[in-house]
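Engineer: Quick one, what's the 3D model for this:
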Amino acid sequence: MTLKSIAILLHDFNAGGTEATALRLAAEWIAAGHRVTIIAGAADGPMRERVPAGADVHLLSPPVPRSALSRLRLGGAMVPVLLQVAPDVAYITGNFHFWLAPAIRRALPHLPIVAKISNPLLPDLPAPLRAPARAALRQLTDAIDLFVAMSPELAARDAGWLPGRPIRVAPEPNLPRDHRPLPRAVPEGAPHILAIGRLEPQKDMALALRAFADLRAHQPARLTILGDGPDRARLEALSQRLGIAADVAMPGFVGDVAQRLSRAACLLMTSRYEGFPAVPVEALAADVPVVTTDCSPVLRGLIATPLHGEVVVDRRPATLATALTRAIALPPVSGSIRPASAAPYSAPEAARRYLDIFDEAIALAPLRCK
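Structural biologist: All right, here's what the predicted structure looks like:
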């Protein structure tokens, strides 16, 4: 069977990395001649504007907006649309959407389901909890035919939680086709530190503020946090308490990230955990050094030398502030060394790899249904 039609399953158009990369892949698959259908539970979110031309969008009616239990209903609600569209493969864009698979498998037993592992499958657990957690994960994901990890390091990590399950590797499409970063234009005056991410506990922007406060106590600097989310009010209050509000900007979601990267002295990432974070790749592609917490196994391969920045194991603000001091003193132009680390993560290469994985899932489907 030749792959012709791909269904991308989304809860909504939230401004997250999984949604952004799924839409970037969709554009490449459409360009390659495939039909792409995006099935979403609701139209909410700024990524709705980034749906590529040529994609068919099916919004559920009535909608299924995000809530504590909405994922339990979303898979079943998508079944009628999947029956109508009849795709060759269904693509689940990340861990958040794994909950869709069981209901879809029950209704469409022959439909191949491929799912990306976008974050650690399970947190670090005490030994007595690991076996029951693995059993629960196996039950949740049993309907998924193939998993996609975003790097060999992540595939090795995830294999421990999914023993015997097929995990393939595809690079993240962090960089769009013909990506051309703007020339570096680091302004005179206080160095400008950039942080990018949703304002929620995973990203731990409070740590970014505390690290910046330690840095700011020793030298002039500015911090801009791009993104929005439920932690905004708490972070604004913390900025005031730390006495750094005059040097901190939180403009929310913006459309000029490339321009801001071109003027940044470094990127700061303070996440508690990540799968394959897109923002450090975008920063390195723009020749911006990165200071990050040790939140993903892939980071040490990306940030390979002191010229790239630092991966900081110690989450104390003072330690991050020291790393920031070193990063903002680095040359603003690395002679292509930093961009070379980001080069493999292009949308065309990632899209081609995913098409190979979809073909494999289609070939495996008859064996699963026997």
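
Engineer: contacts and neighbour counts: CA atoms only from here.
Structural biologist: Fine.

Engineer: Show me where this protein has its helices.
Structural biologist: 17-31, 70-85, 101-107, 127-141, 152-159, 205-216, 232-242, 257-262, 278-285, 299-302, 317-328, 337-342, 347-369 (DSSP state H).

Engineer: hey, which of the ones you listed is tucked in deepest?
Structural biologist: helix 278-285 (a mean of 24; mean count of other C-alpha atoms under 10 Å).

Engineer: Run through who's touching it.
Structural biologist: Contacts to helix 278-285, defined as C-alpha atoms under 8 Å, 6 or more residues apart in numbering, come from residues 17, 172, 174-175, 181, 196, 261, 267, 269, 289-290, 302, 308, 338-343, 345.

Engineer: go on, stretch 359-370?
Structural biologist: 1-3, 88-89, 109-114, 145-146.

Engineer: Neighbour-wise, which one of those leads?
Structural biologist: V114 (28 neighbours; other C-alpha atoms under 10 Å).

Engineer: how much space is there between that residue and L146?
Structural biologist: Going from V114 to L146 by C-alpha to C-alpha, to the nearest Å gives 5 Å.

Engineer: What is the most widely separated pair among the contacts of stretch 359-370?
Structural biologist: T2 and P109 (18.8 Å; C-alpha to C-alpha).

Engineer: ok now stretch 335-347, how far from the chain's centre?
Structural biologist: The chain centroid and the centroid of stretch 335-347 are separated by 18 Å under C-alpha atoms, centre = their mean, to the nearest Å.

Engineer: residues in contact with A245?
Structural biologist: With C-alpha under 8 Å, 6+ apart, A245 has these contacts: 236, 239.

Engineer: That should have said K116, apologies.
Structural biologist: Applying C-alpha under 8 Å, 6+ apart, the residues near K116 are 91-95, 147-150.

Engineer: Please repeat the previous calculation with a cut-off of 10 Å.
Structural biologist: 18, 22, 91-95, 97-98, 146-150, 167-170 (C-alpha atoms under 10 Å, 6 or more residues apart in numbering).

Engineer: Give me the subset of those residues lying in strands.
Structural biologist: Secondary structure defined by DSSP state E assigns 91-92, 146-149, 167-169 of the contacts of K116 to strands.

Engineer: follow-up on the earlier one: could you tell me which residues touch both of V114 and L146?
Structural biologist: What both V114 and L146 touch, as defined by C-alpha under 10 Å, 6+ apart, is the set 91, 167, 357-358, 360-361.

Engineer: I figured H218 was touching T325, is that so?
Structural biologist: Yes - counting by C-alpha atoms under 10 Å, H218 touches T325, with 9.4 Å between them.

Engineer: One more, please, to line up against the first structure:
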Amino acid sequence: MTKSRRLVFHIPALIGGGAERVCVLIANEMARRGHEVTLFVWNGQGPNRELVDGRVRLVSLDLAAEHGRFGKILTLKGVFRTILFLRREQPDAVFSALDFANALMAVALLLARSRALFFPSYHAASQMKVGGLAYTVVNLLDRVTARRSTKAISVSNGIGQDLVQRGFEGSRVVTIYNPLPSPARRSHERYAWEDRLAEMGEGPVIITLGRLVAVKDHRTLLEAFSRLDPSRGARLVLFGDGPLRTELQDYAQSLGLSERVLFAGYVNDPAACYAAGDLFVLSSRTEGFGNVLVEALAAGIPIVSTDAPHGPREILKDGTFGTLVPVADPGALAQAMTSALDASHDIEALKRRSRDFDVTTIGEDYERLLAP
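Structural biologist: Take a look at the predicted model:
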């Protein structure tokens, strides 16, 4: 292990997202390894706050946020206060997550004249196809971040290739997969959604976890589910919340699925979610990594996933540990779901694969970044 360092981990907010959870888990692990760790956020409210280890110092600017987003005035205020924070704390290294936060942290480090090592991490492929002034600003921020970073962390090889295309030097991009959170159930009390699920019948349970946003493509999942043989009695549970919840509920009703689909909302207890499932399905159009796939492997649940760029194929080893289907193809997804429900599966092999993403293993990769 390297000598103890003063480390700052930065994520804008602690809302219930995968990147936010990863940031907290890595901060916890580095504190466990003896480093002096500060988790620096602009807004400290949200489900992931519950996961912060007592050895990690949480510093929040308490700026108002809506779904993890800040307005222009508060963003400028946040950058100014971040500069003051960096000047005061004088960290040895700064880790940040999410594209825009990475860029703002790079600017703050430069303006604070900080000599800290800087490791921005990227959890999604660039989707910016813009022109005019917006294109100029995005490119400028990328160049600033690339120049200031010590190493850019990509959560999959595909994201790493994307970063190189965006102007990052290949030698300064390193792929470190996201860690697996603790598999333990956090509450022994029965959740209300478990009672609602039991009232829906006795058939196999198909689950998915993720924000209810367009990129997760729950519409394709709902359409695919509607094509399953009704005599099977399968039930579908969507764990997660987001702006498309009402729209998706209406779509499920239009497909005649209201009695077979449960919108459980965000549940900050993944182990309880996976314990309910017989099959896990990911219908995303794009994924930087796919934390939920690793969690499903650890729970020993068979998996069907779209072959979304970039994470699923890497996690599932080209389909060795789960079925890959084309993106936005409800027919192929329905067929794969049917086959997976009918097939036998090597549950122990799935669990063994998940151990490649153990937080202690991933912590070693982060530790190596700090080595002189």
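
Engineer: Superposing both, give me the TM-score.
Structural biologist: After superposition, the two chains reach a TM-score (TM-score structural alignment, normalised by the length of structure 1) of 0.84; 351 aligned residues with a C-alpha RMSD of 3.0 Å.

Engineer: Give me the number of neighbouring residues for P46 of structure 1.
Structural biologist: Neighbours around P46 of structure 1, by other C-alpha under 10 Å: 13.

Engineer: Please say which position in structure 2 it maps to.
Structural biologist: Superposed on structure 2 with TM-score structural alignment, P46 of structure 1 falls opposite P47.

Engineer: Would you enumerate the residues in contact with the closest residue to its match other than its chain neighbours?
Structural biologist: Nearest residue to P47 of structure 2, sequence neighbours excluded (C-alpha to C-alpha, 6 or more residues apart in numbering): G16, at 5.4 Å. Contact analysis of G16 of structure 2 by C-alpha under 10 Å, 6+ apart lists 45-49, 67-68, 210-211, 240-241, 266-268.

Engineer: Quick check: G16 of structure 2 vs H123 of structure 2, distance?
Structural biologist: Using C-alpha to C-alpha, G16 of structure 2 is found at 15 Å from H123 of structure 2.

Engineer: go on, A296 of structure 2?
Structural biologist: A296 of structure 2 is 19 Å from H123 of structure 2, by C-alpha to C-alpha.

Engineer: list the contacts for the counterpart of A190 of structure 1 in structure 2?
Structural biologist: Aligning on TM-score structural alignment places A190 of structure 1 opposite G203 in structure 2. Contact analysis of G203 of structure 2 by C-alpha under 10 Å, 6+ apart lists 231-236, 260, 278.

Engineer: try 7 Å this time
Structural biologist: 232-235 (C-alpha atoms under 7 Å, 6 or more residues apart in numbering).

Engineer: Just the buried ones from those, in PyMOL syntax?
Structural biologist: Here is the PyMOL command that selects the buried residues among the contacts of G203 of structure 2 (16 or more other C-alpha atoms under 10 Å):
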select buried, resi 234+235
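
Engineer: overlap between the contacts of G203 of structure 2 and structure 1?
Structural biologist: Checked against structure 1 using both residues aligned by TM-score structural alignment, their matches' C-alpha atoms under 7 Å, these keep these contacts: 233-235.

Engineer: From these, pick the one nearest L222 of structure 2.
Structural biologist: R235 (11.1 Å).

Engineer: measure that closest one to P204 of structure 2 for me?
Structural biologist: Note on R235 of structure 2: its distance to P204 of structure 2, by C-alpha to C-alpha, is 6 Å.

Engineer: how about Q202 of structure 1, what's its match in structure 2?
Structural biologist: Match for Q202 of structure 1 (TM-score structural alignment): V215.

Engineer: Please apply the same query to D142 of structure 1.
Structural biologist: Taking TM-score structural alignment, D142 of structure 1 has R147 as its aligned residue in structure 2.

Engineer: for G94 of structure 1, same thing?
Structural biologist: Checking TM-score structural alignment: G94 of structure 1 goes with L98.

Engineer: Was I right to think that match contacts A124?
Structural biologist: No - using C-alpha atoms under 7 Å, L98 of structure 2 is not in contact with A124, being 8.1 Å away.

Engineer: Of these two, which one has the most company?
Structural biologist: Neighbours per residue (other C-alpha under 10 Å) separate L98 of structure 2 from A124, with A124 holding more: 23 against 17.

Engineer: Aligned against structure 1, show me the partner of that one.
Structural biologist: In structure 1, the residue matched to A124 of structure 2 (TM-score structural alignment) is N119.

Engineer: how close does the spatially closest residue to that match that is not a sequence neighbour sit to V51 of structure 1?
Structural biologist: Residue nearest to N119 of structure 1 in three dimensions, not counting chain neighbours: G275, with 4.0 Å by C-alpha to C-alpha, 6+ apart. In this view, G275 of structure 1 and V51 of structure 1 are 23 Å apart by C-alpha to C-alpha.

Engineer: Please apply the same query to P123 of structure 1.
Structural biologist: When P123 of structure 1 is compared with V51 of structure 1 (using C-alpha to C-alpha), they lie 32 Å apart.

Engineer: Which of these two has more residues huddled nearby?
Structural biologist: Higher neighbour count among P123 of structure 1 and V51: V51, with 19 against 10, using other C-alpha under 10 Å.

Engineer: my guess is the more buried one contacts R24, does it?
Structural biologist: No - if you go by C-alpha under 7 Å, V51 of structure 1 and R24 don't touch, sitting 8.5 Å apart.

Engineer: possible to save the ones in strands among the contacts of K116 of structure 1 as TSV with distance to E349 of structure 1?
Structural biologist: As requested, those are exported to TSV (distance: C-alpha to C-alpha, whole Å):
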residue	distance to E349 of structure 1
Y91	17
I92	19
L146	19
F147	18
V148	15
A149	15
I167	18
R168	15
V169	12
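
Engineer: show me the contacts for T286 of structure 2.
Structural biologist: 215, 308-310.

Engineer: Would you point out the most distant pair within those?
Structural biologist: Maximum pairwise distance among the contacts of T286 of structure 2 (C-alpha to C-alpha): 13.1 Å, between V215 and H310.
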